[in-house]
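In: here is my input, please return the structure:
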Amino acid sequence: MVALASWALNASGLRVEDPSSGDVVGVRSAVSADAVRDLITGAEESFVTFGPLGVVVMVMLGVAVAERSGLFEALARRMLSGLSPRTVVLGVALGGVLGKFLSDSAYVVLIPLGAVAFRAVGRSPMLGMIVAFVSINAAGDANPLIAPGDALFASVATEAAQLVDKDVVVRATDNMYFTTVSAFVLAGTIALVVDKILTKREHHLIPDADLEAAAAQQVVAAGVDDATERRALKLTGLAVLAYATLIVFAMLPASSPLRGEGGAIVESTFMNAIAVFLTVFFLLIGAVYGRLTGRISGSRAIPEFMADGVRSIAPLLVLFFAVSQFLALFPINPTVAGAAGEMISSGSDVNRFLDALVRGKLLRPAQQRELMRTRPTGNPDGRAYGLGLESRPLPCGGLYWGHTGDFLGYETAAGATIDGSQATVMVNLGPGASDAQSDDVKAAVQTALCEGRSPASQ
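Out: Below you'll find the predicted structure:
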């Protein structure tokens, strides 16, 4: 429908004014020969470079090991066993809130556990099943912890946000203030409704004896004896503590590679790459628990678990393919960035221009002085700003002058020194908009300028 609409609007000659630049632009037909050719030749690249794809596959490799080792099921069973009559409703509701870690198997695991937990305190197993089912559906996305899906949602949100601002990065932790509070609010609301309303009709909920027995049998069949499971959970907890301690100590030094520029923690490598640390976390706890319980007994087990996990998200990968092709079919015209998106040039042209500009070949002396009269920006890298021109210190001594620019999928950094060195670095496969990757582009310019200077000028 959108493709046909673009063809019709293009054929009608529709023109609109770009609010950012005031230019008049037309509608690009998605069914033109050039558009179809670009779509076909770029289909593979569009899919492979689609932001959420790598995050989802990577995190699932770790989650699959933890889930298929039986760890999540064991935690749910331990959490819901031994609840008192006063806490059973809230306990089952909280179990449903944490069901995100079990993904689709939450229904298979938690609903029978809810029935058994309610029956153990003399209440209707049917009501326990209802509470578990409602909690999974109504509160399953409100999780007080970082779950695998959070990394997916963050990557998808980043793709959408960067359509407006390329520098925006949404992290898996950004929504925790909301989901953490929501988890307890929803669980408390479910418990309140059950205790004040559904309890009055509990005597009408008479379970089928055969189904109740089947549910109980499903819960009891844990695959390992109680002592082994307890020991495995304790040692897995120690592994979690060791992993968290290692990360904390690694981030203590202000110069830690896990921190960001100037020792920042929020804008840091750790926060920007939280999906990597989640993958390692789930892989670690799944491997430890699986080894101790015998679920992982050979070298093939972990790769097989990972393969099963990737197979389970096959429908999502198909969706990602469709979305990536849609985005490729309807790209954003760079003219929305105004002058920054309308200039066509090359690295050598930019070098010649900057060389002439900083060496006073384009402006009168008074104008040149104003151009290069800078004010410090307060940035830790020593950057100062003049009239549309930046100065930055070089690691080999002295300053260089230039500027950076970026747009969706592109980034350019250029610089020149007053003694005649120039360098321009252009990236045309969206570096990802992270500060670290942009810093790498600037560092490449600095390296080229230092290597191109004569020993006398250094």
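In: alpha carbons only for contacts and neighbour counts from here, please
Out: Fine.
In: burial count for residue 427?
Out: 14 (other C-alpha atoms under 10 Å).
In: roughly how far does it sit from residue 225?
Out: Distance from residue 427 to residue 225, counting by C-alpha to C-alpha, to the nearest Å: 57 Å.
In: and for comparison, fold this next one:
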Amino acid sequence: MRADAGKAIGHSKFLSWIERGGNKLPDPVFLFLYLIAGLILLSVFGAAMNWSAIHPTEIDPETGAKKVIAATSLLSADNIRNLWVEMPKTFTSFHPLGYVLVVMLGAGVAEKSGLFGAAMRAGVANAPTYLLTPIVALVAMMGNLAADAAYVVLIPLAGVIYAAAGRHPIAGIAAAFAGVSGGFSANLFPGQLDALLFGITQSAANTVFPDWQANIAGNWYFIVGMTIVFLPVIWYVTDKIVEPRLGTYRAEGANAVVAGAAMDARGVSETEISQPLSSDQRKGLRHAGLASIGVVALWVLMTLGPDTPLIDETATPEAQLTPFYQSLVAGFMILFLLAGWAYGRATGIVKNHRDVVRMMSESMADMAYFLVLAFAIAHFVAMFGWSNLGLITAVHGSDGLHALALPAPLLLILVVLFTAALNLFIGSASAKWALLAPVLIPMLMLLGVSAEMTTAAYRVGDGATNIITPLMVYFPLILVFCQRWVKDFGIGSLAATMLPYSIGLLLIGMALVGVWVAAEIPLGPSAPVYLPTR
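Out: Below you'll find the predicted structure:
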């Protein structure tokens, strides 16, 4: 492979500096435990210094004036009692916990039955050479619904398909990686990421507006917009920048054989992944499609049919569909569950209901780390609320931003840039959002910007720099995939290959945020850019 040695060395040094700094950070679980310790000290200091703010919406019933929010020490008797007595409730009432676990009960069956992997293989099979990149990119972005499966199935498969088409396999890997990870939030449908992020968003929003309810379709239109604008960026960067730079691929002796027979992270060979779908697998996809149509029809019936259980006809017109939006978490769980079951029955992977229960149990086992992390995050978020520091910061921050008179598009673009920079060091989307949301969501809501819009801006920044930081959990795996084809392909080579995607996705993402806010396009059903009360 021919490369610009000077640029690669400089870029590798920069990434090495990021890697060294990031590796000094503790595991996200302990990061939040340390943050809790710091929060306790800050709350004691804030209470001693009488930090306070005027609540923008709540009225003190005794005085009739707006309520004063005072910093409260987390070492006070009440807060110590809350910590120990309410610990089970604090954990189990953490909004993302229920959302994610419910969706994963179904998604685990769809993944472990092989449905997600087969659907991605079918999506890129027999694609015309000139349309290979956009098809791979689109399937990769859609593959985010499959979580880990997109990384370990689609990305190595893209390299095999590009090589078979006479194109450079690294270009295929890069295009798939850009779609799966750079376009992490882009999709045509909401999924488990929406459930996770909006659970955290709701916790943050409720500190200012206790009645605000999230729905996982709150960014639906926006993520579709991301998919539409990201697709040509990935197409252009792959075909016009990355692949010409890589040059013509020449198999490096035995390395070509190693690449063809390499094993992915789940013990499935790339040779097996690249084989055409069997008749049973094609039958399974048809059955899964019919099951999906059945679930969609059921939800349409419950929304538009007799008695309309998913419509609250007693509510105001803008709130009547709230039950429908809130039911989507369960809806996606049922859709993934039945589609995965139907696929597994057709292929013989699911022989009886016990196999389905086993797959659901295994999917919960896969969530073990998330449960530990959620425990730490739940207590950080709760204690942040008990101290009142988040709300005080949000009120004074919104007052300061209001005095600066910065336009909303610029504020949200700054959110994108800050998130993109933080993402170089903290890869977990949930960990970053749990850290940022308690301040950003209330602060921007007080300026009239909806929680859905702030969440959307965060998502743009969170994805764009995933593909250039070695601290991203799958970065080493992608490097291994590349080295199967080009033995001396290093961290600097991968980062330099992915940097044009990162820049392109970040720029087009910021432009999308700016246009979306300026045109006040709804982010999803009943999800405006600005709060109705502005």
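In: ok, now how distant is the residue nearest the centre of structure 2 from residue 303 of structure 2?
Out: By C-alpha atoms, centre = their mean, structure 2 has its centre lying nearest to residue 193, at 4.4 Å. Using C-alpha to C-alpha, residue 193 of structure 2 is found at 24 Å from residue 303 of structure 2.
In: if we can go back for a sec, just say helix, strand or coil for the residue nearest to the centre of structure 2.
Out: Following DSSP: H, G, I helix; E, B strand; the rest coil, we place residue 193 of structure 2 in the helix state.
In: please identify the buried residues of stretch 318-327 of structure 1?
Out: Residues 320-321, 324-325 are the ones in stretch 318-327 of structure 1 that count as buried (16 or more other C-alpha atoms under 10 Å).
In: average gap between that stretch and structure 2?
Out: With the two structures superposed, stretch 318-327 of structure 1 lies on average 2.1 Å from its match in structure 2, counting by mean C-alpha distance after the TM-score superposition for structure 1.
In: ok, and the residue nearest to residue 133 of structure 1 when sequence neighbours are not counted, which helix or strand is that part of?
Out: Using C-alpha to C-alpha, 6 or more residues apart in numbering and skipping the chain neighbours, the partner closest in space to residue 133 of structure 1 is residue 111 (6.2 Å). With the criterion set as DSSP states H and E, the secondary-structure element containing residue 111 of structure 1 is helix 106-120.
In: and that helix, which stretch of structure 2?
Out: Alignment of helix 106-120 of structure 1 against structure 2: residues 150-164, by TM-score structural alignment.
In: again with stretch 355-362 of structure 1
Out: Per the alignment by TM-score structural alignment, stretch 355-362 of structure 1 matches no residues in structure 2.
In: enumerate every residue touching the residue nearest to the centre of structure 2.
Out: Under the criterion of C-alpha atoms under 8 Å, 6 or more residues apart in numbering, the contact list for residue 193 of structure 2 reads 100, 185.
In: same question for the one 3 residues further on.
Out: Residue 196 of structure 2 is in contact with 96-97, 99-100, 430, counting by C-alpha under 8 Å, 6+ apart.
In: how about residue 228 of structure 1?
Out: 292-293.
In: could you point out the longest strand of structure 1?
Out: In structure 1, with assignment by DSSP state E, the single longest strand is strand 399-407.
In: what range in structure 1 does the longest helix along structure 2 sit on?
Out: Identified as the longest helix of structure 2 according to DSSP state H is helix 491-519. Matched against structure 1 by TM-score structural alignment, helix 491-519 of structure 2 finds no partner residues.
In: from residue 509 of structure 2, how far out is the aligned residue in structure 2 for residue 144 of structure 1?
Out: Alignment note (TM-score structural alignment): residue 144 of structure 1 maps to residue 188 of structure 2. Spatial separation of residue 188 of structure 2 from residue 509 of structure 2 under the definition C-alpha to C-alpha is 16 Å.
In: which one of these two is surrounded by more residues?
Out: For residue 188 of structure 2 versus residue 509, neighbours defined as other C-alpha under 10 Å are more numerous around residue 509 (25 against 19).
In: in this structure that one contacts residue 460, no?
Out: Yes: distance between residue 509 of structure 2 and residue 460: 5.8 Å, which falls inside the contact criterion (C-alpha atoms under 8 Å).
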